[in-house]
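**Student:** kindly generate the corresponding structure for this input.
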Amino acid sequence: MSDADTIFALSSGQPPAAIAIVRISGAEALAAAGELTSAKLEPRRPRVVALRADGDLLDNALALFFPGPNSSTGEDTVEFHLHGGRAVVNAVLAALARNPKLRAAEAGEFTRRAFANGRIDLAEAEGLADLLSAETEAQRRSAMLLAGGSFSREVHEWTAELLRLAAGVEALLDFSDEGDVDEGLPAQWHADLARLESGIEAALRRPSAERLRDGIRVVLAGPPNAGKSTLFNRLVGREAAITHEIAGTTRDLIEAPVAIGGLPFLMIDTAGLRSSADAVETIGVDRARAALDAADLVLWLGSPGDAPRHHDVIRVRSRCDELAIDSTADFNVSGRTGEGVDALVGNMLSRARDTLPVAGEAALHARHRDALQDAASALREANASDDLLIIAESLRLARAALDRITGRAGVEDMLDTLFGRFCIGK
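**Tutor:** Presented below is the predicted three-dimensional model:
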């Protein structure tokens, strides 16, 4: 298989559907379309055509031709918008498969060609992958920004500033070789470099795409029989945990992903925290303590004074329909009746928004953060040195790190993994 092959695939959802889109991309795309229809396809002008193979009418479809390089893949591309029945789609795909100049596309191959042909960069491709897997409104918004080039534009601006700063260093190096100058870099140059470093470090403080994907980890913790599982079931909207009046019913972690108010959460119910001679319960308690350490937010259902030391704790008095109101708790709720739960959820959403991207800001992947860390480290080294050669090399390393984000350098080892996340036809 070669990147020069002309490929085809169903690029919409699996039939049956109202419409199905079959895409062909490559040098032979227009010729392949011509073997199914005698109609002449003009660039970017949709046309209703009859698709035929071996004399049989396959479908009356809408056909579009997008000449490269101004197409989604950067190559000549043809799309057939078919009636979305299985038989129609299978017949058209079978006809294309019989063409020796075509082959079926692999997962993510259309997007990979768009990247290879400069139609999108690597960060934008990652945004498309995020968009395909988005399940909440927050995930969709962040993915749209990344796919639309919001972060890539920032990287390009940083790179342009780096090139400007590097040019000043190279000019001094050239002059110093000729013995014409003895001066170092001006104070403004160092100020500009510090400002660039600050901008990159600010980006590093943004929420991670992994948190946006996996959800805010909310751990319900407290002593046995405090109402944790009942409240857990109320928050996730189903009977995910067994509830019983016998203390110690929950012995292991129970996790349930849920979207609330368009934000992703991972709710975690835990074993009651107490000393026990039961070996199995002891394991559950140890796991509960470990979950507390990894939590983004803790709902503590024990005595407010016993709340764990954690950066974000909500002290909850549960079972308020049975027990007296506790004025020292942040919220008094009943998982059984739902009393007070809406106010608790509103507070959880407010705290969660502080840990997720703000409007107009894309979440960054671990790969992006690693590259930005490398760039910031190189800039710090450049700003701390008086040696022009060290400064020039540090700036080169910073540019190389930024280039890894957009795919200009050093990313071959992860391309297969990235584009393998896409479906066939994307």
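**Student:** CA atoms for contacts and neighbours, from now on please.
**Tutor:** Fine.
**Student:** so which helix or strand takes in the most centrally placed residue in the chain?
**Tutor:** Nearest residue to the geometric centre of the chain (CA atoms, centre = their mean): residue 130, 4.1 Å. Using DSSP states H and E, the element containing residue 130 is helix 122-133.
**Student:** list the residues that contact the residue nearest to the centre of the chain.
**Tutor:** 139, 140, 143 (CA atoms under 8 Å, 6 or more residues apart in numbering).
**Student:** thinking again about what came up before, name the residues of the helix holding residue 130 that are buried.
**Tutor:** Buried residues in helix 122-133, defined by neighbour count with 16 or more other CA atoms under 10 Å: 122, 123, 124, 125, 126, 127, 128, 129, 130, 131.
**Student:** surely the fifth one is in contact with residue 148?
**Tutor:** Translated: residue 126. No: look at residue 126 against residue 148 with CA atoms under 8 Å: they stay out of range, at 10.6 Å.
**Student:** where do the helices sit along this structure?
**Tutor:** Taking DSSP state H as the criterion, the chain contains helices spanning 29-36, 86-97, 109-116, 122-133, 137-147, 150-177, 187-204, 209-214, 228-236, 279-294, 341-353, 366-384, 388-406, 412-419.
**Student:** can I get those helices in TSV including distance to residue 301?
**Tutor:** Output for the helices of the chain, formatted as TSV (distance: least, CA to CA, whole Å):
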stretch	distance to residue 301
helix 29-36	63
helix 86-97	53
helix 109-116	48
helix 122-133	34
helix 137-147	28
helix 150-177	41
helix 187-204	34
helix 209-214	24
helix 228-236	7
helix 279-294	13
helix 341-353	12
helix 366-384	34
helix 388-406	43
helix 412-419	42
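**Student:** please give me the structure for this one as well, since I'd like to look at both together:
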Amino acid sequence: MATIFALSSGALPAGVAVIRLSGRQARVLVQKFCGQVPKPRNMTLLPIKTAQGEMLDKGLVSYFPAPHSFTGEDCAEFHLHGSKALISRFLAELGEQEQCRPAEAGEFARRAFANGKIDLTQAEGLADLLTAETESQRKLAMQGASGALKKLYRDWRQRLIKARAMIEAELDFAEEEEVKEAVFTQTEQDLAALHQDLQQHIAQAKTAYIMRDGLKIVIAGAPNAGKSSFINRLSGRSAALVSSKAGTTRDALEIRLIIEGIPVLVTDTAGLRQTTEQIEQMGVETACARIKEADLVLYLADMHAETSEDNMAVALPATKAEIWSIGNKLDLGVGAREKWPFQLSVETGLGWAEFMQKLQQFCREKTHRTAAILPARSRQLHLLKTAAAELDKALHSKNAGLELQAEYLRYAANALGRITGDIDVEDLLNVIFSEFCIGK
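**Tutor:** The predicted structure is shown next:
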């Protein structure tokens, strides 16, 4: 297998550039370019030369012999000055070496997985960590990258394998004294408890989704309620056109914010009213679609407007979102609190600080379970649901026979194994022989 190399640090030019190598030739290449190999896992200041002996730079070099490296292979790192010309030349020198080539995207992590250094949840966590833009995304990614998900899912899978092993032993080795003494009731209790753990874990997927992809907040209301001015104040810029003419907003305008370390997608929608104008009607339909998908609807109204048939807002569509009734133009006087619990002035900012405190609290409460281990990706959630469904079948198939019950447990264990990517067909036998001393 070829030795791979890549620039692992940021864009050039930079103060320092890090070039990483992984493969059998890593040690040979360090010796060739530096004249010596540093003590393993120690950074050493060394001259870095071309294969012909021309001085390129002087930098820190480190060597990580297999298997104690990120990829599980021999690895090396060169820390050079981040000059475009220098890095280009050194990469060209590496590319000319025998059995040495540039790495493909994600190839270091892929080799780490192939060599058992990380599992799929850790690989996914590392990928998410690299693209994290908010604190909530960082926290969620670290649950995978740190191995917390791997440990949880492997522990659950081991409990399923143990339960299936006891059932298989009951079927195949009933004459063994130890098997006869196995308490099958205890197995059922453990499976029921595991099923509950799985269901609770799956239920927290909504929190994980919010941490990863963000909250969806929709600003809705009648035309001329101040929705466009509202989103402009919220974003701190002129994101939407503001006009006294009703129906100016025809499409859904979206902005992305970070509130309390959580990504938030805020959508300004067309005014909700009955209209015969085709394009405006399409805007109203789009607004209703966004409202149905929202986590929070900010229903804005002009507290001092004289309602006319032309400007009368249509009813909000059915939605699971929390709805806040907000009265605008507080600078012109207080409205009825029972009608508008939130009152403010978008134009002057009166009452805005109090509103933002409530909004920040709402965002915090939506992710208050950040200490819990959460399923980070839809792939993981799908397999968790599969495992829970198969486990539920096992718990309700006692009358169908132990063979079918054991098969459902196998399906459930395989689903969890696919999350981490380490299914082993021999591990069931290992459990049987270690737990029950079969065959002695």
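**Student:** care to give me the TM-score?
**Tutor:** The pair, once superposed, lands on a TM-score of 0.90 when counted by TM-score structural alignment, normalised by the length of the first structure; 407 aligned residues with a CA RMSD of 2.3 Å.
**Student:** residues of stretch 205-221 of the first structure that come out buried?
**Tutor:** In stretch 205-221 of the first structure, counting by 16+ other CA under 10 Å, buried: 206-209, 211-213, 215-221.
**Student:** which ones among those residues lie within strands?
**Tutor:** Judged by DSSP state E, the subset of these located in strands is 216, 217, 218, 219, 220, 221.
**Student:** what sits against the third one?
**Tutor:** What it means is residue 218 of the first structure. So residue 218 of the first structure contacts 265, 266, 267, 268, 295, 296, 297, 298, 299 (CA under 8 Å, 6+ apart).
**Student:** one more time with 6 Å, if that's ok
**Tutor:** 267, 297, 298 (CA atoms under 6 Å, 6 or more residues apart in numbering).
**Student:** from residue 28 of the first structure, how far off is the alignment partner in the first structure of residue 101 of the second structure?
**Tutor:** With TM-score structural alignment as the criterion, residue 101 of the second structure lines up with residue 103 in the first structure. Computed with CA to CA, to the nearest Å, the distance linking residue 103 of the first structure and residue 28 of the first structure is 11 Å.
**Student:** when these two are compared, which one has more neighbours?
**Tutor:** Set residue 103 of the first structure next to residue 28 and count neighbours by other CA atoms under 10 Å: residue 28 wins out with 20 against 17.
**Student:** so what corresponds to the more buried one in the second structure?
**Tutor:** Counting by TM-score structural alignment, residue 28 of the first structure lines up with residue 25 in the second structure.
**Student:** state the distance from the residue nearest to its match when sequence neighbours are not counted to residue 82 of the second structure.
**Tutor:** Spatial nearest neighbour of residue 25 of the second structure, excluding adjacent residues (CA to CA, 6 or more residues apart in numbering): residue 3 at 5.9 Å. According to CA to CA, residue 3 of the second structure and residue 82 of the second structure sit 23 Å apart.
**Student:** higher neighbour count, those two?
**Tutor:** residue 3 (23 against 18).
**Student:** the first structure: which residue goes with that one?
**Tutor:** That one, residue 3 of the second structure, aligns with residue 6 by TM-score structural alignment.
**Student:** check contacts around that match.
**Tutor:** 25, 26, 28, 102.
**Student:** roughly how far does the last one sit from residue 112 of the first structure?
**Tutor:** According to CA to CA, residue 102 of the first structure and residue 112 of the first structure sit 17 Å apart.
**Student:** and those two? Which one has more around it.
**Tutor:** Counted by other CA under 10 Å, residue 102 of the first structure and residue 112 do not tie: residue 112 has more neighbours, with 26 against 20.
**Student:** how about that one: what's its closest non-neighbour residue?
**Tutor:** Excluding the flanking residues, the one nearest residue 112 of the first structure by CA to CA, 6+ apart is residue 419, at 6.4 Å.
**Student:** and that neighbour, how many residues sit next to it?
**Tutor:** Residue 419 of the first structure: 20 neighbours (other CA under 10 Å).
**Student:** likewise residue 105 of the second structure?
**Tutor:** 9.
**Student:** cool, residue 333 of the second structure as well?
**Tutor:** Neighbourhood size, residue 333 of the second structure [other CA under 10 Å]: 12.
**Student:** the closest residue to residue 274 of the first structure other than its chain neighbours and residue 293 of the first structure, how far apart?
**Tutor:** Once flanking residues are discounted, residue 274 of the first structure sits nearest to residue 223: 6.4 Å by CA to CA, 6+ apart. Distance, residue 223 of the first structure to residue 293 of the first structure, by CA to CA: 17 Å.
**Student:** more crowded one of those two?
**Tutor:** Using other CA under 10 Å, the more surrounded residue of residue 223 of the first structure and residue 293 is residue 223, with 18 against 14.
**Student:** that one against residue 271, yeah?
**Tutor:** No: counting by CA atoms under 6 Å, residue 223 of the first structure stays clear of residue 271, with 8.1 Å between them.
**Student:** excluding its backbone neighbours, what's nearest residue 97 of the first structure?
**Tutor:** Closest to residue 97 of the first structure by CA to CA, 6+ apart is residue 103, at 6.5 Å.
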